[in-house]
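Novice: next comes the sequence, and after it the predicted model I'd like to discuss.
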Amino acid sequence: MHRNHRMVAGAKVLAALVSLVVVAVIGIAWHTYRSASAGITKSEALAGEPASTGSDQNILIMGLDSRRDQHGQPLPPDIYDALHAGNEDSADGDSDALIVVHLPAGGGPATAISIPRDDYVDLAGCPTSDCRGKIKEAYSYAYQRVMAGHGSAGSQPNPTVLQGQDATAKEQAAREAGRKAEISTVKSLLQIPIDHFIEVTLAGFFQLARVVEPITVCLSADTSDRYYSGADFHKGVQQISATQALAFVRQRRDPDDAAFTDLDRSRRQQAFIVSVVSAMRRGGTLSDPAKLHALLGVAKQNVAVDAGFDFDEFIRNALAFPNRPVTLYTLPVTGFGQLSNGAYVNFIDIPTIRSIVHNLVGADSSATPSTSSPTPAAQPDSGAQSTTGAVALDVVNASGRQGEAANVQMLLATGKFSEGKVSTADSTTETSTIAYGAGAKVAATELADQYDITATASDSVDRNTVRLTVGTDYSRFDQTRGFTPESSTTTAAAPVTTVPATGTGTQQPAVTNLSRMTADGIPCVK
């Protein structure tokens, strides 16, 4: 029972494993069977949204953690058995994989940017004015509100109408709300237009993987995770089945490697995408009418695209995709943390993320962040003024909640402050406070403004030091942790090191690095 529960939870990351390949397959299959394209779900989620200037295109691939097809129907029993992913009610509807694909005008090299699914951001489509969470949750929050009869963002709830809808119509209304919320959240974070989107459900990826198996992958070392994901692989190049691929892309733990993270799993997903592209090149899938017809059937049941998605226009890119140069990036984080509700999240520096993405999708398709020798141990500057970065942050826990001081310091001491002392107060206090020593007024004021706390000068605080006392109102830090509100857009971006996604040992990517993978071979990953 425990194993099945763990496998259900881990299977969420399967979404969008082969999204880039699906982009090609849909276009190619439609090119062969044009009359059948009407069966693919069309969405108005992008209606009225601004597009890119010129002929460049940004396509958002959303991998939906759903155990149902696009029409809300349960999957075939054999797929549930193969996925070890529970039944039709097991998933929470998160968009568990988000990849922005940039296709420059003129058929230049494509760029794919993976957004870590647990990045802590402002969510669009929430019922409250201040709503933050994991970026993947924007879809499920909006989806669940509609399913509960509360309407979607920007609309008036009409429970009577929703209750009168049939199951399929209600499912489509909920998914449409989810798409709008997820797309808006990604656009707000990255500050780029989204021209088109493709949404693929869990079953679509697995069925595509079954068509192109066996799939060749490569690992830099022996690894196993038999309890959670079922992974058990040896070092080097090996061929795996679609079922084995589930463990390959789900693994984020190894008893012998405590440094395994969710970003490593993202790089596994990218390696799998590259391997599937390679398999399609070798296996003739794109020229086999029977396989194309089967894949089009998969698309009808498991794929949605925006209503403006023009297959005639897109076919030129799709036909060339398997042979088109593709570079895949995984965006960095500043660190990991736990919220007061127990959720573990990634904290990010928004100005840095936007700078990276704007460079990657800029008018000059060759523009990429500067690459230098990897320095995994280094923490990047988070973008605050130098007067802030030179200040130590002491945190006193007066909340009565064990570990809260360490949590808050970890979130804030990422370049904006250096780590100071952590201590526990003799008694709890209701209200959080800030005191500062000589030379720390600017930093203290910035912190106080961020969290709506009064900053007071104090002779008892060391020079160039801010002392934050966390009270029982610690939940305020969940709302704005990491200095990531919209006001932070004026802060300078921090320098980020770009490293190969295939680095090993001391050269393996740190979570603060931007990792880069090319699709010109079988990548060997952690």
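Specialist: Received the coordinates, thanks. This is a predicted model, so every value here is computed, not measured. Residues are numbered from 1 along each chain as shown.
Novice: make it CA atoms for all contacts and neighbour counts henceforth
Specialist: Noted.
Novice: show me the contacts for residue 217.
Specialist: Going by Cα atoms under 8 Å, 6 or more residues apart in numbering, residue 217 touches 237, 238, 239, 240, 271, 272, 275, 522, 523, 524.
Novice: separation between it and residue 499?
Specialist: Going from residue 217 to residue 499 by Cα to Cα, to the nearest Å gives 20 Å.
Novice: next: residue 250.
Specialist: The value you get for residue 250 to residue 499, if Cα to Cα is used, is 23 Å.
Novice: quick one, helices of the stretch 251-400 of the chain?
Specialist: 262-283, 289-302, 311-320, 350-360, 386-389 (DSSP state H, counting those that start in this stretch).
Novice: Throw the ones you listed into JSON lines and include distance to residue 27 and mean neighbour count, thanks.
Specialist: Shown next, in JSON lines, are the helices of the stretch 251-400 of the chain (distance: least, Cα to Cα, whole Å; neighbours: other Cα atoms under 10 Å):
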{"stretch": "helix 262-283", "distance to residue 27": "15", "mean neighbour count": "23"}
{"stretch": "helix 289-302", "distance to residue 27": "9", "mean neighbour count": "20"}
{"stretch": "helix 311-320", "distance to residue 27": "5", "mean neighbour count": "16"}
{"stretch": "helix 350-360", "distance to residue 27": "25", "mean neighbour count": "20"}
{"stretch": "helix 386-389", "distance to residue 27": "50", "mean neighbour count": "18"}
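Novice: take these and lay them out in a markdown table including distance to residue 125.
Specialist: Below are these laid out as a markdown table (distance: least, Cα to Cα, whole Å):
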| stretch | distance to residue 125 |
| --- | --- |
| helix 262-283 | 26 |
| helix 289-302 | 24 |
| helix 311-320 | 29 |
| helix 350-360 | 20 |
| helix 386-389 | 33 |
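Novice: try this one next to it:
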Amino acid sequence: MRSVRPAVVTGRTVVAVASVAVIGLSGYGWSLLSQAQAHLTTDNVIEHHTPPAAPATIQHQDGQDTNFLLVGIDSRTDVHGNPLPPDVLASLHAGPDDHFLNTDTLIVVHVPGDGGKASAISIPRDSYVDIAGGYGKHKINSAYSIGMNNHGGSQTEGRKTLIQTVEKFTGVTIDHYAEINLYGFDLISQALGGVPVCLNHAVDDSEYSGAVFPAGQQTLSGVQALQFVRQRHGLDNGDIDRERRQQAFLASAVHQLLSVGTLTSPSKLNDIITAMQNSIVLDQDWNLLQFAQQVQGISGGNITFDTIPIVNITYWTPADGDAVQVDPEQVQAFVADKFGDGPATPPTSTTDTPPSSPTGKAAADGSRKSPIIPDTTTNPPSITATGVTCVN
């Protein structure tokens, strides 16, 4: 096992994982995957156990259904622990390395054992949840750092704390773990020849993410692609809109990967395999050949992208500042429904919702809480990998 420092990512892991599936469709791809498996960076982070009891705990059918946790870490190094190229950091306005690792992207993907519909669900990084291990309630993106810092700086323990937190929050067992770095996404998006995206409005976020794009459809790769999925400043719903951006980008990338003729070139296959070897960390039990066999029959229309239900996108917390308020029971029912193991309608929440002021200013108790956002804003329709979806 090789355990290394992770690197920055914002929702790109699905692209790498989908690449595995498509590469596995050809005999040449099988050979490449066999070679790649021996050179991938892995970590022993999956503890095969039943997660804490939850109302909507999902049971695997005959042990074949699989749940993957796909993670992006806020760091300034590559998968081998080397600093990222200065020009890449500068173009992304990434800023200095503060050595505090947060998970900027969390996506749980369910792949059914019978070859049915796959479902990917995003968890906003600021979701205010119970951190596994008895560390209390904090933003979910801090679980990695909390676990790591309380175990002598061990990234393995940080990953385990994150996995256990996600299991407790969603009610599902995590079978596999994947983490990808910034530079790897740059390489993979270029290997694809760019990914088509569509914006409802022109954006100019030159001060923060560096994203400056016109309205309409366009094809992005490398640093521009990363700027597109990183932007949150200037968007009406901040991180929630960024989640939507990431989902639309990933759906479009998967559509390309699953399209006939996209990866028939040996040079493209080699480029993607090389990018994977240099950019992703997997759990040590992830067998890429078995994974490719499991998902090779899934079409773009059978992959959906969603975000968990949100109660309040600017919920004030005493220790963590503004966070995203969520209801675990509602989330567990939503995930169970999307993964095919629960009721179609989530139960009514039994969690008390703190009073909110109409303007988000100080409430009667002196705290600052924003108004609840309508479901149409925070819980938009699913995105499928059937083409290009226009987003804000």
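Specialist: Cool, the structure landed. Everything numeric here is computed off the predicted structure, so don't read it as measured data.
Novice: now the TM-score, please.
Specialist: TM-score of the superposed chains, computed with TM-score structural alignment, normalised by the length of structure 2, equals 0.82; 368 aligned residues with a Cα RMSD of 3.3 Å.
Novice: nearest to residue 510 of structure 1, out of the helices of the stretch 251-400 of structure 1?
Specialist: Residue 510 of structure 1 sits nearest to helix 262-283 of all the helices of the stretch 251-400 of structure 1, at 9.2 Å, using Cα to Cα.
Novice: which helices and strands does that closest one pack with?
Specialist: helix 19-32, helix 202-212, strand 215-219, helix 242-250, strand 326-330, strand 524-525 (3 or more Cα pairs under 8 Å, 6 or more residues apart in numbering; DSSP states H and E).
Novice: what range does the next helix or strand after the longest one cover in structure 2?
Specialist: Okay, so that is helix 19-32 of structure 1. The helix or strand immediately downstream of helix 19-32 of structure 1 is strand 41-43, counting by DSSP states H and E. Following TM-score structural alignment, the aligned partner range for strand 41-43 of structure 1 in structure 2 is 41-43.
Novice: ok, and for the matching stretch, which residues are buried?
Specialist: Within stretch 41-43 of structure 2, the residues that count as buried by 16 or more other Cα atoms under 10 Å are 41, 42, 43.
Novice: using JSON lines, please lay out those residues together with distance to residue 172 of structure 2.
Specialist: Listed next are those as JSON lines, based on distance: Cα to Cα, whole Å:
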{"residue": "41", "distance to residue 172 of structure 2": "25"}
{"residue": "42", "distance to residue 172 of structure 2": "22"}
{"residue": "43", "distance to residue 172 of structure 2": "21"}
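Novice: roughly how far apart are the alignment partner in structure 2 of residue 104 of structure 1 and residue 381 of structure 2?
Specialist: Residue correspondence to structure 2 (TM-score structural alignment): residue 104 of structure 1 is matched to residue 112. Per Cα to Cα, residue 112 of structure 2 is found 21 Å from residue 381 of structure 2.
Novice: between the two, which one's more packed in?
Specialist: residue 112 (22 against 12; other Cα atoms under 10 Å).
Novice: find the nearest non-adjacent residue to that one, please.
Specialist: Of all residues beyond its chain neighbours, the one nearest residue 112 of structure 2 is residue 65 (4.4 Å), with distances taken as Cα to Cα, 6 or more residues apart in numbering.
Novice: give the contact list for that neighbour.
Specialist: The neighbourhood of residue 65 of structure 2, defined by Cα under 8 Å, 6+ apart, consists of 110, 111, 112, 113, 114.
Novice: now do residue 342 of structure 1
Specialist: Residue 342 of structure 1 touches nothing, counting by Cα under 8 Å, 6+ apart.
Novice: contacts for stretch 226-239 of structure 1?
Specialist: Stretch 226-239 of structure 1 is contacted from outside by 3, 6-7, 10, 214-225, 244, 246-248, 250-251, 253, 524, using Cα under 8 Å, 6+ apart.
Novice: correction: the previous question concerned stretch 349-367 of structure 2.
Specialist: By Cα under 8 Å, 6+ apart, the surrounding residues in contact with stretch 349-367 of structure 2 are 316, 327, 329, 330, 368, 369, 370, 371, 372.
Novice: run a quick neighbour tally on the aligned residue in structure 2 for residue 192 of structure 1.
Specialist: The alignment partner of residue 192 of structure 1 in structure 2, by TM-score structural alignment, is residue 172. Counted by other Cα under 10 Å, the residues lying close to residue 172 of structure 2 total 27.
Novice: secondary structure class for residue 172 of structure 2?
Specialist: The three-state label given to residue 172 of structure 2 by DSSP: H, G, I helix; E, B strand; the rest coil is coil.
Novice: residue contacts, residue 423 of structure 1?
Specialist: 395, 396, 397, 405.
Novice: among those residues, pick out the one closest to residue 303 of structure 1, please.
Specialist: residue 405 (45.1 Å).
Novice: quick check: the closest residue to that closest one other than its chain neighbours vs residue 479 of structure 1, distance?
Specialist: In space, not counting the residues next to it along the chain, residue 405 of structure 1 is nearest to residue 397; the distance is 4.8 Å by Cα to Cα, 6+ apart. Separation of residue 397 of structure 1 from residue 479 of structure 1 (Cα to Cα): 18 Å.
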